[in-house]
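Novice: Here is my input; please provide its structure:
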Amino acid sequence: MNKILTLIFIFFLGQNVVGQRIMAVPTFWENWSISVMGGMYHSLKYSPNTNVVTPIAGIGLGRQLTPVLGIEVEADFLTKNRNLSMTRHPRTHLHLVCSYNLMNLFRDYKGRPRTFEIDARFGVGWGHTSVNSRTKPDQDYLVSKFGMGFNLHLGKSRAWKLAFRPMFSYDLRSDEEKMHVAYNANRGELQLNVGLVYHFKNRDGEHYISYVQPAPSIPTLERPSEKEKKQAPEKIERQIVQLEQRADHQYITKQQKQEAQQRLREQQEQEAQQRFREQQEQEAQQRLREQQEQEAQQRLREQQEQEAQQRLREQQEQEAQQRLREQQEQEVQRLREQQEQEIQRLREQQEQEAQRLREQQEQEELQRLREQQEKQTQSEWQNMTNPSWNTSQNIEDSLSLIVDFPRPTVVQSSDKIRKRQEIVVLFQENRAIVEEGYSVVLERMAALLNNNPNMRVRLHGVYTSVYKAQSERRIAIQRAKVLKSLLVAYGIDAQRIDRNDVIFQPKGAQTQWGRGVICIIEE
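Specialist: Prediction:
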């Protein structure tokens, strides 16, 4: 009740402040506005938490009664939030809101809204919760809200307004057994709304309340009688009659009337001169703008024409250069094809002649190499089997195995002669260490390979036991690796040495093979 009395007192105070000026009497269809708002609300029962922040939307229709007092019907649509018990269902609030413009209340209204204004807002209304359940009916109750409004007017006409409205909204139902109206924080919410407000145009063309400027007093002429008009019409028209003005029920003097008329004439002349100057300035500015636009358009057209001519010249030059390059390329291509054909013909003739000479030389060289290789192979074999370099019993055993192999064979084909030789290098028992005395064999193998760059060597490790196949295969592989590294140390290129898979040799007459590596030398 105290709040209502306070608002009524502020209303009459605002009326007294504004009433010092003459305000235009509005019609019913003037000073109306429509607003669209949107924002969010948070329950006052809980500490700030993003999980309980819920969107809200609203629309309103209002009317400004005086520069201080305004009324508005607002409809708020609160969406549901299942995290809270009170907001589990969507709600609708309909308020009748009174707004008080604090800027116009404590500071005089100048006949035009300020760019930024603050108003206090209070409203009560009806709330409805849509339960949408067969067991529970919808709920209707009394609601109220109050807060502040921060308004930013946009544009010179003040038709649009950007509004920010922090409000406290309450469900006035109590939680006690005896129901009564109560402002309970557990049923309160903090709303933050932002939106746009549009003020409709009034009959004077403005979007706000305007004052009527008091016009200068215009004296009324005392009309002469018909008899006097007939007697002296010219004299009566030139005569200054008494002017009557009712101001506190007193008559004004002739001098006051003349002064009022003089002020009116001066004001009209000033307004006419002002309008004439403004019109001349507008015409001069208009002519200047038109002249500047014409010059700018002329410069733009000239620039566009120059650019078009430049692009056309560049395009023509590019096309001429392109055609010239294509012609040159075609001519060069034709000459190149002729040269290639001539070169191809000469190359074919040379190849035919070279092929004939090569075949003749190959036949002669083949015959000579066949004879020379046979002599060289026999000489090397005799040197390797010469008892003078047998330094141990193991070497004798290895050479006996070499003797058992066929002599170096020369395989003749249609285009080449291939030479092949097999040698066995023995290692210590169950170890990857070459037997003493086999350095001479390795040296001679290296000399044979160095003297014949076209020859390659293949290494095959040998194992003889079936029961110890895994361990003996591993030792045989290690022995082949060791032998390859020894040959590389003697200067043989590693790419000429092939280390192939191991060979299984059953135990028999040549049991020493189980601890040896077979070296196959061939072209």
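
Novice: alpha carbons only for contacts and neighbour counts from here, please
Specialist: Noted.

Novice: for the longest strand along the chain, the distance to its chain's centre please.
Specialist: Across the chain, the longest stretch assigned as strand under DSSP state E is strand 139-154. Distance of strand 139-154 from the chain centroid (C-alpha atoms, centre = their mean, to the nearest Å) equals 39 Å.

Novice: Which neighbouring elements make contact with the next helix or strand after that strand?
Specialist: Beyond strand 139-154 in the direction of the C-terminus, DSSP states H and E gives the next helix or strand as strand 160-171. With contacts taken as 3 or more C-alpha pairs under 8 Å, 6 or more residues apart in numbering; DSSP states H and E, strand 160-171 sits against strand 139-154, strand 188-199.

Novice: Report the distance from the helix or strand containing Q262 to the chain centre.
Specialist: In the assignment (DSSP H and E), Q262 maps to helix 254-384. Centre-to-centre, helix 254-384 and its host chain are 31 Å apart (C-alpha atoms, centre = their mean).

Novice: Repeat that for stretch 56-72.
Specialist: The answer for stretch 56-72 is 43 Å, by C-alpha atoms, centre = their mean.

Novice: Quick one: the helices in the stretch 401-523 of the chain, in order.
Specialist: 439-451, 469-489 (DSSP state H, counting those that start in this stretch).

Novice: how about those in a markdown table, adding mean neighbour count?
Specialist: Output for the helices of the stretch 401-523 of the chain, formatted as a markdown table (neighbours: other C-alpha atoms under 10 Å):
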| stretch | mean neighbour count |
| --- | --- |
| helix 439-451 | 16 |
| helix 469-489 | 18 |
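
Novice: nearest residue to L61 other than its sequence neighbours?
Specialist: I34 (4.6 Å; C-alpha to C-alpha, 6 or more residues apart in numbering).

Novice: one more, for comparison:
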Amino acid sequence: MKKLFTLMAAALIAAGASAQTVQESKTFDNIYVGVNGGVATKTTGNAWLKGLNPNFGVRVGRWFTPVFGLAVESNAYFSNKPFASTGTAVRFLNTSLLGTVNLSNWFGGYKGEPRSFEVIPVAGLGWGHIFGHNNERVGSKDFDYRNNLTSKLGIDFAFNFGSQKQWQAYVEPSINYGLNDNTDRVNYNLSNAGMKYNINHSYVQLNAGVVYKFKNSNGTHNFNIVKPYDQAEIDQLNSTINDLRDELAKKPKEIVKEVVKEAPASQEVKVENLVFVTFAQGKSFLTKEAKKALDAVKSGKHVQIVGTASPEGSKEVNDRLSQARADEVAKYLKKNGVVVDEAIGKGVQGTTSNRIAVVYVK
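Specialist: Got it, this is the predicted structure:
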């Protein structure tokens, strides 16, 4: 027992050491759907290769963190082997609620996108239903053993692929228990009285499947890592913004031309009319601080938006990223009733541009 607690403590320490801060998920983020199929056979009491039972299933799941998730899976079994025929095309249906644990991310840390290969144990409880007539009369009572509580223990060997790792193929060996199963009572005299894991009331299964991970609110199909900033970085960023404000105050005509179109001659462009939104390197999603700054723009106001990028990366990447930043700001402002006259990306703009979007409020 002492060794068990030691191993558990070591696992928790490893998980904590490899933990990463990921972007907060919205309700419908990190959802996937997939299909699987394979063969199953009774664990005991028959020759495995002579009693193979084909099955097909559907799985829908969600990852709440890069390590932990839940999935609902339902599999239909088509053969009666090694049991007596039920007279139906589908003999058995098993529907389970499964917990999923990504061991690769737990012990290796999440690096911003899935690995090409991952190991994911799955385990949970379910409901099993046998089709056909399965009542048995014993003495003066009728026993109905068409329904029973099930439990699945398995492990997925998963391969992620696609341009954004949005697809995943996996091979899954598993063992499935009938916890209160009495279906063998007549043929094998192996009643499973009560609720227990009994290998004589289980079947082993080998399935292969593929899942598709839907696109998230962060623009990818997986979790994004949020870069943690220490106080020194925050102070430096605030200093950069203040320096930029000072420079704009001293030379409004020269600098504003770089980020917004020339205002009408009768209208003076003031620093107070500009809202600055900062972004993480290589990202275009809005932070809580950015949204707070944009909330100051009142509904009904007309604005022009220019997104910019820092010098890292190619011109093509920076142009695309700056436009994405301008579009994200425009989308948020439109939801608040602000009229967006123009939202453009200008890539890298001089030496004062540092992953920002500038909103000119008219």
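
Novice: one step back: among the helices of the stretch 401-523 of the first structure, which is nearest S217 of the first structure?
Specialist: With C-alpha to C-alpha, the closest approach to S217 of the first structure among those belongs to helix 469-489: 129.8 Å.

Novice: packing partners for that closest one?
Specialist: Against helix 469-489 of the first structure (3+ C-alpha pairs under 8 Å, 6+ apart) you get strand 456-463, strand 497-499, strand 516-522.

Novice: and those strands as CSV, adding distance to R173 of the first structure and mean neighbour count?
Specialist: Shown next, in CSV, are those (distance: least, C-alpha to C-alpha, whole Å; neighbours: other C-alpha atoms under 10 Å):
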stretch, distance to R173 of the first structure, mean neighbour count
strand 456-463, 102, 24
strand 497-499, 99, 18
strand 516-522, 106, 21
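
Novice: Spit out the contact partners of A40 of the second structure.
Specialist: By C-alpha atoms under 8 Å, 6 or more residues apart in numbering, A40 of the second structure lies in contact with L52, N53, P54, N55, Y203, V204, Q205, L206.

Novice: residue ranges for the strands of the second structure, please.
Specialist: Under DSSP E, the second structure gives strands at 31-42, 53-63, 68-77, 92-101, 117-130, 135-138, 141-144, 147-161, 167-178, 202-213, 274-278, 302-307, 339-345, 356-361.

Novice: Turn those strands into a markdown table, columns for distance to L12 of the second structure.
Specialist: Shown next, in a markdown table, are those (distance: least, C-alpha to C-alpha, whole Å):
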| stretch | distance to L12 of the second structure |
| --- | --- |
| strand 31-42 | 26 |
| strand 53-63 | 19 |
| strand 68-77 | 14 |
| strand 92-101 | 14 |
| strand 117-130 | 17 |
| strand 135-138 | 48 |
| strand 141-144 | 45 |
| strand 147-161 | 20 |
| strand 167-178 | 26 |
| strand 202-213 | 28 |
| strand 274-278 | 35 |
| strand 302-307 | 42 |
| strand 339-345 | 45 |
| strand 356-361 | 39 |
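
Novice: closest to T86 of the second structure out of these?
Specialist: Closest among these, using C-alpha to C-alpha: strand 117-130, at 8.3 Å.

Novice: For L264 of the first structure, grab the count of nearby residues.
Specialist: 16 (other C-alpha atoms under 10 Å).

Novice: pretty sure I402 of the first structure is touching Q421, no?
Specialist: No - the pair I402 of the first structure and Q421 does not pass the contact test of C-alpha atoms under 8 Å, sitting 9.4 Å apart.

Novice: returning to what we had before: tell me the one of the contacts of A40 of the second structure nearest D142 of the second structure?
Specialist: Y203 (26.4 Å).

Novice: That closest one matches what in the first structure?
Specialist: When the first structure is aligned by TM-score structural alignment, the residue opposite Y203 of the second structure is E189.

Novice: picking up where we left off before, between the helices of the stretch 401-523 of the first structure, which one is closest to I22 of the first structure.
Specialist: Between the helices of the stretch 401-523 of the first structure, helix 469-489 lies closest to I22 of the first structure; by C-alpha to C-alpha that is 118.7 Å.

Novice: Hmm, F11 of the first structure is touching L69, no?
Specialist: Yes - F11 of the first structure is within contact range of L69, at 6.8 Å (criterion: C-alpha under 8 Å).

Novice: Tell me which of the two has more neighbours.
Specialist: Between F11 of the first structure and L69, L69 has the larger neighbour count (other C-alpha under 10 Å), namely 22 against 16.

Novice: so what's the more buried one up against?
Specialist: Counting by C-alpha under 8 Å, 6+ apart, L69 of the first structure has contacts F11, G14, C98, S99, Y100, N101.

Novice: List the members of the residues you listed that persist in the second structure.
Specialist: Contacts from the contacts of L69 of the first structure that recur in the second structure, judged by both residues aligned by TM-score structural alignment, their matches' C-alpha atoms under 8 Å, are C98, S99, Y100, N101.

Novice: quick one: the second one and G149 of the first structure, what's the gap?
Specialist: Counting by C-alpha to C-alpha, to the nearest Å, the gap between S99 of the first structure and G149 of the first structure amounts to 9 Å.

Novice: residue contacts, the residue nearest to L61 of the first structure?
Specialist: By C-alpha under 8 Å, 6+ apart, the contact set of I34 of the first structure is I59, G60, L61, G62, V197, Y198, H199.

Novice: Just name the closest of those to E522 of the first structure, please.
Specialist: Among these, I59 lies closest to E522 of the first structure (C-alpha to C-alpha), at 102.0 Å.

Novice: Format the contacts of L69 of the first structure as JSON lines; extra columns: distance to M86 of the first structure.
Specialist: Below are the contacts of L69 of the first structure laid out as JSON lines (distance: C-alpha to C-alpha, whole Å):
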{"residue": "F11", "distance to M86 of the first structure": "36"}
{"residue": "G14", "distance to M86 of the first structure": "39"}
{"residue": "C98", "distance to M86 of the first structure": "27"}
{"residue": "S99", "distance to M86 of the first structure": "28"}
{"residue": "Y100", "distance to M86 of the first structure": "31"}
{"residue": "N101", "distance to M86 of the first structure": "34"}
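
Novice: what's the farthest-apart pair in those residues?
Specialist: G14 and C98 (13.5 Å).

Novice: picking that back up, just the buried residues of the contacts of A40 of the second structure.
Specialist: Neighbour counting with 16 or more other C-alpha atoms under 10 Å marks L52, N53, P54, N55, Y203, V204, Q205, L206 as buried within those.

Novice: Thank you kindly, that will do.
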